[in-house]
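A.B. asks: pasting the structure only:
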């Protein structure tokens, strides 16, 4: 769903972080969402960037996102920081949720930098449902860490650890007590996510807004389109999405790098080679769906629900 929303407020939260408040141009309610959801901002030149919703799901009058300026980024965050102003309209896709808060006896939340954003609504939901939880929030410096004042209301359940004061998070110690009754939710920069994944907590949920490193071999294969029986060759240097589009097949897509989930497509036959940053390990094993913008095939042919 594409919406045209009005930027009604833009405020600085921390060094390099601004928060946008977006409302319907007519002032009506916005589509509902649950903790962990994100929206896509469609910026000039059809630049699409995903940002987690960090306000309250109970407030249907507005969406709120926090945007980190990425000095080595591709221009999206720079546009938001330098050019987007209150009173301007912006196109928004979503909301979508690939980081939903599962029911668990207890939660351990680990956030790095701007990765705090999807976790904020989760804390309120976990509190409201009476679950045990703990948040450990790391960042480069205290001044660069958004929402610390708001987090103070949660008391000693929140630990704020700027790297320049305390060093890197002691992940092995944090995860040592994460048993099968503890859902671990982690969002932040790739080194943090990779380190948590390497430690292998039993119930781990992560979210990425930059693609996982892809060092896998790329070979040619075929895709069969179930609706027509048409077979398309996918060469090693092209994606399924690109081949389908060139053949005149409409496939919804957004990020084109395996992070947003828009191009999720049903798999009816064959064995996908999952290279996205969206699906859980269980979903990868089931292989009922795949992200055709980046994922490939382990079998000579895939049959897709297209």
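C.D. replies: All right, it came through fine. Because the structure is a prediction, the values reported are computed rather than measured.
A.B. asks: C-alpha from now on. contacts and neighbour counts both.
C.D. replies: OK.
A.B. asks: how many other residues sit next to the closest residue to residue 179 other than its chain neighbours?
C.D. replies: Once flanking residues are discounted, residue 179 sits nearest to residue 202: 6.8 Å by CA to CA, 6 or more residues apart in numbering. Around residue 202 sit 15 other residues, with neighbours defined as other CA atoms under 10 Å.
A.B. asks: Same check on residue 155?
C.D. replies: Residues lying near residue 155 (other CA under 10 Å) number 8.
A.B. asks: any idea what it is structurally, helix, strand or coil?
C.D. replies: helix (DSSP: H, G, I helix; E, B strand; the rest coil).
A.B. asks: outside of the lengthiest strand in the chain, which residues touch it?
C.D. replies: Assignment by DSSP state E gives strand 2-14 as the longest strand of the chain. Contact partners of strand 2-14, identified using CA atoms under 8 Å, 6 or more residues apart in numbering, comprise 18-25, 85-94, 143-147.
A.B. asks: Quick check: ChimeraX command selecting the buried ones in those.
C.D. replies: Of the contacts of strand 2-14, the buried ones can be selected in ChimeraX as follows, counting by 16 or more other CA atoms under 10 Å:
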select :18,19,20,21,22,23,24,85,89,90,91,92,93,94,144,145,146
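A.B. asks: just checking, residue 239 touches residue 275?
C.D. replies: No - applying CA atoms under 8 Å, one finds residue 239 not in contact with residue 275, separated by 11.4 Å.
A.B. asks: Tell me where the stretch 101-250 of the chain has strands.
C.D. replies: Taking DSSP state E, counting those that start in this stretch, the strands of the stretch 101-250 of the chain run over residues 106-112, 132-139, 158-162, 182-187, 204-207, 221-225, 231-234.
A.B. asks: Deepest-packed of these, please.
C.D. replies: Comparing those by mean neighbour count (mean count of other CA atoms under 10 Å), strand 182-187 comes out on top with a mean of 25.
A.B. asks: residues in contact with it?
C.D. replies: Residues from elsewhere that reach strand 182-187 (CA under 8 Å, 6+ apart): 102, 104-112, 115-116, 118-119, 178, 193, 196, 201, 203-208.
A.B. asks: swap in stretch 273-292?
C.D. replies: Contacts for stretch 273-292 (CA under 8 Å, 6+ apart): 98, 205, 207-208, 211-212, 214, 239-241, 257-268, 271-272, 294-298.
A.B. asks: for comparison:
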């Protein structure tokens, strides 16, 4: 794989491509973008107000992948990296990255790969594939953005499989802004990699895209990341193994911006006790049990939704004890006195919740 070098501006054809892209832009200026973890109105932490949308179209951008265009009224603006919650017909809530055009105020576009139970799936993707057809109305929440594209002169993007969905709008934005960028796009095979043709066309003028199909060339060589200049931001979304490899390949002290498919494991470690202060009860959380599951044995009506640490429905106030935070939602300030009990655990032997 070629080594990464910073290029100020690509001349000739690449410059013409950039000018053409900028001339077609209808959105407000891309910069400044929101800082990481900055709660910006309209994207940032995002809206929790539910909205009804209709599946306007359904396509198949790759083997095993379904794309949905969801149309609705009053849809909040969003920026690259944002995701929405889909409230599925069964009541399951799942999060999907927006991969359409932020300039389109009438619709959101999401794509999901079918994941079977043997691959760690929990039924959400199958429900999307089997039940969400054209004309179906569903409820959404958001958008939220925990993976915003910050301003930089250059970027390296690494995407694995369906992890390309939040990256695709970033590529378009970086190209339109005239930034230098490079993408390493990995997948099992070319047939399973969504949006491959568009992405290759977007980066063709400056040879920006490296496609690594496992059935053709094995795993990606990420050694070039050791030489990424300090001003270049590195973004990665994909399987945990790929994100860990990207982090390990960067120079000491450098960290990539990551978007994970799911929160950390909810179980593991040791058992502990949770006191429910207002109700005067104490429950024991086993090592193979979530706090949510244990507490709901005493408080059956306790609200929850995603069970993955994304939506915030199960957030509870912590009165005492040290929390092992495993969610993907709360800010550091919010973690000082709150936890999402669907995924987070106790770092000691006892927690006291305001329940």
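C.D. replies: Sure thing, it's come through. Everything quoted here is computed from the prediction, not taken from an experiment.
A.B. asks: Superpose the two chains and report the TM-score.
C.D. replies: The pair, once superposed, lands on a TM-score of 0.82 when counted by TM-score structural alignment, normalised by the length of structure 1; 296 aligned residues with a CA RMSD of 3.1 Å.
A.B. asks: average offset between the longest strand of structure 1 and structure 2?
C.D. replies: Here the mean offset of strand 2-14 of structure 1 against structure 2 after fitting is 0.8 Å, by mean CA distance after the TM-score superposition for structure 1.
A.B. asks: For the helix or strand just after that strand, which outside residues touch it?
C.D. replies: Per DSSP states H and E, strand 2-14 of structure 1 leads on to strand 17-24 as the next helix or strand towards the C-terminus. By CA under 8 Å, 6+ apart, the surrounding residues in contact with strand 17-24 of structure 1 are 4-13, 30, 61-69, 81, 144, 146.
A.B. asks: Can you give the distance of strand 17-24 of structure 1 from its chain's centre?
C.D. replies: Mean-position distance between strand 17-24 of structure 1 and its chain equals 17 Å (CA atoms, centre = their mean, to the nearest Å).
A.B. asks: Mean distance between the helix or strand following it and structure 2 after superposition?
C.D. replies: Per DSSP H and E, the first helix or strand lying C-terminal to strand 17-24 of structure 1 is strand 38-43. Average distance, strand 38-43 of structure 1 versus aligned residues of structure 2 after superposition (mean CA distance after the TM-score superposition for structure 1): 1.5 Å.
A.B. asks: Tell me which residue of structure 2 lines up with residue 89 of structure 1.
C.D. replies: Using TM-score structural alignment as the criterion, residue 89 of structure 1 maps onto residue 137 of structure 2.
A.B. asks: can you pull the contacts of that match?
C.D. replies: Shown in contact with residue 137 of structure 2 (CA under 8 Å, 6+ apart): 52-55.
A.B. asks: Over to residue 207 of structure 1?
C.D. replies: Counted by CA under 8 Å, 6+ apart, residue 207 of structure 1 has contacts 98-99, 186-188, 277-278.
A.B. asks: Next, check these against the helices and list the overlap.
C.D. replies: Using DSSP state H to define helices, no part of the contacts of residue 207 of structure 1 is located there.
A.B. asks: which among those end up buried?
C.D. replies: 98-99, 186-188, 277-278.
A.B. asks: wait, which of the residues you listed is closest to residue 40 of structure 1?
C.D. replies: Nearest to residue 40 of structure 1 among these, counting by CA to CA, is residue 98 at 13.2 Å.
A.B. asks: Just give the number of residues close to the counterpart of residue 110 of structure 2 in structure 1.
C.D. replies: Under the alignment defined by TM-score structural alignment, residue 110 of structure 2 is paired with residue 65 of structure 1. For residue 65 of structure 1, the tally of surrounding residues (other CA under 10 Å) stands at 21.
A.B. asks: elements contacting the host helix or strand of residue 65 of structure 1?
C.D. replies: Assigned by DSSP H and E, residue 65 of structure 1 belongs to strand 63-68. The contact analysis (3 or more CA pairs under 8 Å, 6 or more residues apart in numbering; DSSP states H and E) places strand 63-68 of structure 1 against strand 17-24, strand 47-52, helix 76-82.
A.B. asks: mean shift of that strand relative to structure 2?
C.D. replies: Mean for strand 63-68 of structure 1 is 0.6 Å (mean CA distance after the TM-score superposition for structure 1).
A.B. asks: contacts for that strand?
C.D. replies: So strand 63-68 of structure 1 is contacted by 16-23, 30, 51-55, 77, 80-81, 114, 117 (CA under 8 Å, 6+ apart).
A.B. asks: Go again with 7 Å.
C.D. replies: Contact with strand 63-68 of structure 1 is made by 16-23, 51-55, 77, 114, 117, as judged by CA atoms under 7 Å, 6 or more residues apart in numbering.
A.B. asks: Where in structure 1 does stretch 80-98 of structure 2 fall?
C.D. replies: So stretch 80-98 of structure 2 sits over residues 35-53 in structure 1, by TM-score structural alignment.
A.B. asks: in the matching stretch, what counts as buried?
C.D. replies: Neighbour-count burial for stretch 35-53 of structure 1 flags 35-43, 48-53 (criterion: 16+ other CA under 10 Å).
A.B. asks: Likewise for stretch 148-168 of structure 1?
C.D. replies: Buried, per 16+ other CA under 10 Å, within stretch 148-168 of structure 1: 148, 151, 158-162.
A.B. asks: Please state the offset of it from the chain centre?
C.D. replies: In terms of CA atoms, centre = their mean, the centre of stretch 148-168 of structure 1 is set 23 Å apart from its chain centre.
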